[in-house]
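A.B. asks: Next comes the sequence, and after it the predicted model I'd like to discuss.
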Amino acid sequence: MAGIVTFDSVEFLNTFVSLLVALVLGTLIGAERQYRQRNAGLRTNALVALGASAFVDLGMRLMGNQGATQVLAYVASGVGFLGAGVILKEGLNIRGLNTAATIWCSAVTGAFAGADHPAEALLMCGFVLAGNTFLRPLVNIIERAPIDESQTESTFEIRVTTDEQSRDALRDILEARLEEAKYPAREIRESEREDGVEIIATLAATSVDARELDAIVEALGKLESVGHTTWSSRASD
């Protein structure tokens, strides 16, 4: 067989070391994910790092640095499709982005190992673990901080319920109130309800003063034709 004739013990040892480094570092990254009960855990990250290392090593063996460069482009895109499989959208919430990013970083770690840069692979592994571990307290602090609506970029809506006879007049009043407060509506739509109509105004502004919206809602709530009024915000797409 050609493989026996062309067998090179030095190259074989080099490949063995590259794959071993990729497997060990991918396992370290995956262990942290497994501990936190993420969808892509120990085996997934270890295999992604191992596979990326193998592809890059094979490219180098066949075509040198040029081959490794070409393979890297396909590894990046291929792992991107793999990461997309762990991203889930539940209503307005998206889960799995961090897991997908970790898979991508595991591939880069393996690619470093496959390109005969074990020190850089170890460095990359360390940064991935640091990002997933030491940044968590900072994330928790930011998420628990009081939200200042004027500093956020969100989609704001004002909802007003009324009866069929007052819908047109109330729509004009709502639009006028928003224009007066310098919060013009990007869209005003209506939704039929059993007890009447709900008018929904989506603001053009992406940041507001909550007190000003409270004042608008309070003024609308005093109208006889209004059954209920409120405002809400959600993260911008």
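C.D. replies: In hand now; what should we look at?

A.B. asks: CA atoms for contacts and neighbours, from now on please.
C.D. replies: Noted.

A.B. asks: Centroid-nearest residue for the protein?
C.D. replies: residue 97 (4.0 Å; CA atoms, centre = their mean).

A.B. asks: distance of that one from residue 78?
C.D. replies: Distance of residue 97 to residue 78, given as CA to CA, to the nearest Å: 16 Å.

A.B. asks: what's the answer for residue 130, then?
C.D. replies: Residue 130 is 25 Å from residue 78, by CA to CA.

A.B. asks: Please apply the same query to residue 200.
C.D. replies: 43 Å.

A.B. asks: Now do the buried residues in stretch 2-20.
C.D. replies: For stretch 2-20, the neighbour count (16 or more other CA atoms under 10 Å) marks 15, 17, 18, 19, 20 as buried.

A.B. asks: on that earlier part again, and the nearest residue to the residue nearest to the centre of the chain once chain neighbours are set aside, how many neighbours?
C.D. replies: Nearest non-adjacent residue to residue 97, counting by CA to CA, 6 or more residues apart in numbering: residue 87, 5.8 Å away. By other CA atoms under 10 Å, the residues close to residue 87 number 16.

A.B. asks: Same check on residue 215?
C.D. replies: Around residue 215 there are 12 residues (other CA under 10 Å).

A.B. asks: Check which helices and strands the helix or strand hosting it sits against.
C.D. replies: Counting by DSSP states H and E, the element that carries residue 215 is helix 210-221. Here helix 210-221 touches helix 167-180, strand 226-235, going by 3 or more CA pairs under 8 Å, 6 or more residues apart in numbering; DSSP states H and E.

A.B. asks: Centre of the chain to that helix, how far?
C.D. replies: 33 Å (CA atoms, centre = their mean, to the nearest Å).

A.B. asks: Give the buried residues for it.
C.D. replies: So, applying 16+ other CA under 10 Å, buried residues of helix 210-221: 213, 216, 217, 220, 221.

A.B. asks: Enumerate every residue touching the last one.
C.D. replies: Spelled out, it's residue 221. Contacts of residue 221 were listed using CA atoms under 8 Å, 6 or more residues apart in numbering, and they are 227, 228, 229.

A.B. asks: this is the other structure I want to compare:
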Amino acid sequence: MDVIFADMFPETGIHYSVIFARLIGAIVLGGVIGFEREVRDHPAGLRTHILVSLAAALFGIISIEAVQVPSFANDQQVRIDPLRVIEAVTAGVAFLAAGMIVFSRGKVKGLTTGAGMWLSGAIGLAMGFGYWPVAFFATAAAVCVLFALGKMEQRLERDSGKNLPPEDEADS
């Protein structure tokens, strides 16, 4: 039974409390971006952004911890290539984000939501690798872009719609 318990809680290079804090941080920061998408009633909202950020953080943590696994400690030399982890997460999230982008009636929809998912993945990786300030700054910047520039876009669309002749307004 001790062997099973030891296998369930192996020695780690990063303390479990730090690992859990990083995962919670990824949940919170991914949730901040997802909340904005949810409020605007976009298809990928709160849960999607949280899951993307959490998964990316987990991949980052696992890649750091993989070099600590005792079975790798024999005669083999294990090296971590953080760029491969980043590439894998980027490719996976890009695949999900691409599924959000739709071309319909001559307009592209979902591009910002896809970009938000991609950013949530990057923020999750930053959390997973322990770059808390980078993750917090990126989240704050994303919220500013999504809220502030979103409001500005709405105002510009409204203002440009007022200058259209009445028959063109029906098409917008």
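C.D. replies: Right, received. Where do you want to start? Because the structure is a prediction, the values reported are computed rather than measured.

A.B. asks: so the residue nearest to the centre of the first structure sits right up against residue 85, yeah?
C.D. replies: No. Applying CA atoms under 8 Å, one finds residue 97 of the first structure not in contact with residue 85, separated by 10.2 Å.

A.B. asks: Which stretch of the first structure lines up against the lengthiest helix in the second structure?
C.D. replies: Determined from DSSP state H, the single longest helix within the second structure is helix 16-39. Aligned by TM-score structural alignment, helix 16-39 of the second structure falls on residues 12-35 of the first structure.

A.B. asks: contacts for the matching stretch?
C.D. replies: Here stretch 12-35 of the first structure has contacts from 40-50, 53-54, 57, 99, 106, 109-111, 113-116, 118, 121-122, 125, 128-129, using CA under 8 Å, 6+ apart.

A.B. asks: Quick one: map residue 172 of the first structure onto the second structure.
C.D. replies: For residue 172 of the first structure, no residue is aligned by TM-score structural alignment.

A.B. asks: What's the separation between residue 172 of the first structure and residue 160 of the first structure?
C.D. replies: 12 Å.

A.B. asks: Likewise for residue 24 of the first structure?
C.D. replies: Relative to residue 160 of the first structure, and taking CA to CA, residue 24 of the first structure is found at 59 Å.

A.B. asks: So these two - more neighbours on which side?
C.D. replies: Shown here are residue 24 of the first structure and residue 160; by other CA under 10 Å, residue 160 has more neighbours (25 against 17).

A.B. asks: ranges for the strands of the second structure?
C.D. replies: For the second structure, the strands defined by DSSP state E occupy 102-104, 107-109.

A.B. asks: so where is stretch 97-117 of the first structure in the second structure?
C.D. replies: Going by TM-score structural alignment, stretch 97-117 of the first structure sits over residues 111-131 in the second structure.

A.B. asks: Tell me which residues of the matching stretch come out buried.
C.D. replies: Buried residues in stretch 111-131 of the second structure (16+ other CA under 10 Å): 111-130.

A.B. asks: what residues are up against the residue lying closest to residue 174 of the first structure once chain neighbours are set aside?
C.D. replies: Among residues not flanking residue 174 of the first structure along the chain, residue 220 sits closest, at 7.6 Å (CA to CA, 6+ apart). Contacts for residue 220 of the first structure (CA under 8 Å, 6+ apart) come out as 174, 226, 229.

A.B. asks: who's in contact with stretch 110-130 of the first structure?
C.D. replies: So stretch 110-130 of the first structure is in contact with 14-15, 18-19, 21-23, 25-26, 28-29, 32, 48-57, 60, 68, 72, 102, 105-106, 108-109, going by CA under 8 Å, 6+ apart.

A.B. asks: do that again at 6 Å, thanks
C.D. replies: Stretch 110-130 of the first structure is contacted from outside by 18, 22, 49, 50, 52, 53, 56, 57, 109, using CA atoms under 6 Å, 6 or more residues apart in numbering.

A.B. asks: hang on, the earlier thing: how near is the residue nearest to the centre of the first structure to residue 231 of the first structure?
C.D. replies: 29 Å.

A.B. asks: rewinding a little: which one of the buried residues of stretch 2-20 of the first structure is nearest residue 137 of the first structure?
C.D. replies: Among those, residue 20 lies closest to residue 137 of the first structure (CA to CA), at 32.4 Å.

A.B. asks: and residue 64 of the first structure, which of the helices and strands packed on helix 210-221 of the first structure is closest to it?
C.D. replies: So among these, strand 226-235 is nearest, using CA to CA, at 47.5 Å.

A.B. asks: okay, and the closest one goes to which residues in the second structure?
C.D. replies: Under TM-score structural alignment, there's no match for strand 226-235 of the first structure.

A.B. asks: tell me the angle that strand makes with helix 210-221.
C.D. replies: 160 degrees (axes from the mean of the first three to the mean of the last three CA atoms, to 10 degrees).

A.B. asks: quick one: strand 226-235 of the first structure to chain centroid distance?
C.D. replies: Relative to where its chain is centred, strand 226-235 of the first structure has its mean C-alpha point 27 Å off (CA atoms, centre = their mean).

A.B. asks: same deal with stretch 88-95 of the first structure?
C.D. replies: 10 Å.

A.B. asks: Pull the residues that contact it.
C.D. replies: residue 87.

A.B. asks: what does stretch 47-64 of the second structure give?
C.D. replies: For stretch 47-64 of the second structure, the surrounding residues in contact (CA under 6 Å, 6+ apart) are 26-27, 30-31, 34, 117, 120-121, 124-125, 127-129.

A.B. asks: rerun at 8 Å
C.D. replies: With contacts defined as CA under 8 Å, 6+ apart, stretch 47-64 of the second structure is touched by 13, 19, 22-23, 26-31, 33-34, 80, 82, 85, 89, 93, 116-117, 120-129.
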